[in-house]
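J.: My questions concern the predicted model and sequence given below.
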Amino acid sequence: PLLAPMSEVAGRMAIQAGAHALEKAQGGRGVLLGGVPGVAPAKVVVIGGGVVGLNAARMAMGLGADVTILDKSLNRLKEIDNVFGGRIKTLVSNTSNIEEQCEAADLVVGAVLVPGALAPKLVTRAMLKKMQAGAVLVDVAIDQGGCFETSHATTHQEPTYVVDGVVHYCVANMPGGVARTSTLALSNATLPFALELANKGWAGALLDNPHLRNGLNVCRGKVTFEAVAKDLGYQYVDPVEAIKASS
């Protein structure tokens, strides 16, 4: 609930940034997302159907692009199909489908985020070599290591680089580019939790509120987030036990 607004912002920004990067002057293919009468729209592929992916797909669809979204969950794909009535194409996310879709794509958005853990590398260097020259990759998962093998973090000042003719946009903290919108959105989500912390104290608030407790990474030197403990090689301690032992 705390990071959902930032995922919404990042997902929508991914299309905005990707559309700009597709311009010829930016090294892109020179393709307009929505096309014009008589000219086909750009093909946009979104990998991941969570908050980021859904917001990216909605933005791309709104601009008139040909949008396909891939996700591992059939239930999630059914939800997306029901909501958008087939205006967004859906595919099961697997290596074969990702490779096929990337090869034909003008813009690929990597929206696969694993909370507290490294993002999986879903688009390999070999796949990249088969993509169209001037196609664009936007890696929204770069804060978690990125979901493209060739990704490395960039900045708002120098947002893109090119590998094998493919433009990469890998800005860490994408919502920082629209700081006013991001701040208001984040404040709306975080204020109730801040008040709960103030009224109950940190231990009481975390014990009462599972959302706050799920955000706890370290407590008195104990790693209380399982994915972090696993990735960094530390012993995992249940957060409730750690909180009770320290309060």
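T.: That came through, no problem.

J.: switch to C-alpha atoms for all contacts and neighbour counts from now on
T.: Noted.

J.: Spell out, range by range, the strands that occur in the protein.
T.: 43-47, 66-71, 89-92, 107-110, 136-139, 160-163, 166-169, 218-219, 222-223 (DSSP state E).

J.: Turn these into a markdown table, columns for mean neighbour count.
T.: Output for these, formatted as a markdown table (neighbours: other C-alpha atoms under 10 Å):
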| stretch | mean neighbour count |
| --- | --- |
| strand 43-47 | 28 |
| strand 66-71 | 23 |
| strand 89-92 | 18 |
| strand 107-110 | 30 |
| strand 136-139 | 29 |
| strand 160-163 | 17 |
| strand 166-169 | 26 |
| strand 218-219 | 16 |
| strand 222-223 | 20 |
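
J.: Adding distance to Val83 as columns, could you present those strands in TSV?
T.: Formatted as TSV, the strands of the chain follow (distance: least, C-alpha to C-alpha, whole Å):
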stretch	distance to Val83
strand 43-47	17
strand 66-71	13
strand 89-92	12
strand 107-110	20
strand 136-139	25
strand 160-163	33
strand 166-169	29
strand 218-219	39
strand 222-223	40
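
J.: And the nearest residue to Ala56 once chain neighbours are set aside, how far from Gly204?
T.: Once flanking residues are discounted, Ala56 sits nearest to Gly11: 4.4 Å by C-alpha to C-alpha, 6 or more residues apart in numbering. As judged by C-alpha to C-alpha, to the nearest Å, Gly11 and Gly204 stand 34 Å apart.

J.: One more: Ala185?
T.: Noted for Ala185: a distance of 26 Å to Gly204, by C-alpha to C-alpha.

J.: Please say which of these two ends up with more neighbours.
T.: Neighbours were counted for Ala185 and for Gly204 using other C-alpha atoms under 10 Å; Ala185 has more, 18 against 15.

J.: putting a second one here so we can go through both:
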Amino acid sequence: MRLLVAAAFALVLAGGCQQPQPPAPAAGAPTKGPLTAQLKAEGDALMARGDYERAVVKYLAAVNQEPKDVSLRFALGVALSNLDRREETIEQFRFVAINGAPGSNEVKLAREWLAKAGALDGAVPEGRQEAKPDTATASGPPKGRLAGRLQWGGIEPRDHLVRITVAIAGEDDANRDVRMQGSNFKLGWGYDFKNLPPGAYRITAENAGTRMWELKVSVAPGKETVLDLTEANSLVTPKDFTPQDG
């Protein structure tokens, strides 16, 4: 199963080696910063040599710079799949399947791998829902989105893999039945809940049984509400609590 994706990725690398100049980005595609591009190139070179462990380190560093870049997530997933790190591969390929351009090779390969791994159902990580158009329906106003970064004392995923459980609960009559939770978010990256009925929510986040955040937030209809969870709005301080890896 891992060889299928790795072989496709090797073809991409081989094609790139034959071209003196890289192809121009597709219209609307994000342009990587110089540091991210360098990390990606170093990861690609390591992948071509079969050095998957070190490639993962490079790709993780690149993803930390630009966590929403689908091509970086795909490359990281390929490297992880070659190390048989199943759960981490699932996480990356699900991100690609949800956020990648429909019909793109990356999305097709990610979905194919997930299907063979028995992890395609919904293709949505725990605690998330498929993105749907934010348009008004007969059932109510446009849905909203709540997202933000998880930051704590300079912890980065490439150095420490610290998992955070984030949960939200509606507090208005119109959204009181909304209860969502994700246990695979990581410090240094972020969280994201989509397709939310607008209104007031309570958001909590924990690590190893310690509640680090508990806040109220209002999600606007048809918009993305950003709430970063940092030391500044935490229930605990870096002096009092050190998040646990794993």
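T.: Ah, there it is. All values derive from a computational prediction rather than experimental measurement.

J.: Superposed, what's their TM-score?
T.: TM-score of the superposed chains, computed with TM-score structural alignment, normalised by the length of structure 2, equals 0.27; 108 aligned residues with a C-alpha RMSD of 5.3 Å.

J.: From what I see, Leu80 of structure 2 and Ile90 are in contact.
T.: No. In this structure, Leu80 of structure 2 is not within contact of Ile90 by C-alpha atoms under 8 Å, at 9.3 Å.

J.: Show me which of these two is the more surrounded one.
T.: Under the criterion of other C-alpha under 10 Å, the comparison of Leu80 of structure 2 against Ile90 puts Ile90 first, with 25 against 22.

J.: State the distance from the more buried one to Arg211 of structure 2.
T.: Ile90 of structure 2 is 27 Å from Arg211 of structure 2, by C-alpha to C-alpha.

J.: Same check on Cys17 of structure 2?
T.: 49 Å.

J.: So the two - more neighbours on which side?
T.: A direct count of neighbours by other C-alpha under 10 Å for Cys17 of structure 2 and Arg211 places Arg211 higher, at 16 against 11.

J.: List the buried residues in the helix or strand where that one lies.
T.: Taking DSSP states H and E as the definition, Arg211 of structure 2 sits inside strand 210-219. Within strand 210-219 of structure 2, the residues that count as buried by 16 or more other C-alpha atoms under 10 Å are Arg211, Met212, Trp213, Glu214, Val217, Ser218, Val219.

J.: got the contact list for Thr89 of structure 2?
T.: Leu76, Gly77, Val78, Leu80, Ser81 (C-alpha atoms under 8 Å, 6 or more residues apart in numbering).

J.: Need the contact partners of the helix or strand where the second one lies.
T.: With elements taken from DSSP H and E, the one containing Gly77 of structure 2 is helix 70-81. Contacts made with helix 70-81 of structure 2 from outside it, assessed by C-alpha under 8 Å, 6+ apart, are listed as 2, 5-6, 9, 40, 47, 52-53, 55-56, 59-60, 62-63, 67, 86, 88-93, 95-96, 99-100, 106, 110.

J.: Now intersect those with the helices, please.
T.: Assigned to helices by DSSP state H, the following of the contacts of helix 70-81 of structure 2 qualify: 2, 5-6, 9, 40, 47, 52-53, 55-56, 59-60, 62-63, 86, 88-93, 95-96, 99, 106, 110.

J.: Just the buried residues out of these, in ChimeraX syntax.
T.: To isolate the buried subset of these in ChimeraX, counting by 16+ other C-alpha under 10 Å, use the following:
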select :2,5,6,9,40,47,52,55,56,59,60,62,63,89,90,91,92,93,95,96,106,110
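
J.: buried set for the helix or strand that contains Trp113 of structure 2?
T.: Using DSSP H and E, Trp113 of structure 2 sits within helix 105-116. By 16+ other C-alpha under 10 Å, the buried positions in helix 105-116 of structure 2 come out as Glu106, Val107, Lys108, Leu109, Ala110, Arg111, Glu112, Trp113, Leu114.

J.: Distance of Val56 of structure 2 relative to Ala147 of structure 2?
T.: 25 Å.

J.: give me the element Ala37 of structure 2 is part of.
T.: In this assignment (DSSP H and E), Ala37 of structure 2 forms part of helix 34-48.

J.: residue contacts, the residue nearest to Phe185 of structure 2 when sequence neighbours are not counted?
T.: Excluding its sequence neighbours, the residue lying closest to Phe185 of structure 2 (C-alpha to C-alpha, 6+ apart) is Ile164, at 5.2 Å. Going by C-alpha under 8 Å, 6+ apart, Ile164 of structure 2 touches Ser183, Asn184, Phe185, Lys186, Leu187, Ala205, Glu206, Asn207.

J.: sec struct for the second one, please.
T.: By that I understand Asn184 of structure 2. At Asn184 of structure 2 the chain is in strand, as set by DSSP: H, G, I helix; E, B strand; the rest coil.

J.: Report how many residues lie close to the residue lying closest to it once chain neighbours are set aside.
T.: Closest residue to Asn184 of structure 2 apart from its sequence neighbours, by C-alpha to C-alpha, 6+ apart: Arg163 at 5.8 Å. By other C-alpha under 10 Å, 20 other residues sit near Arg163 of structure 2.

J.: All good on my end, thank you.
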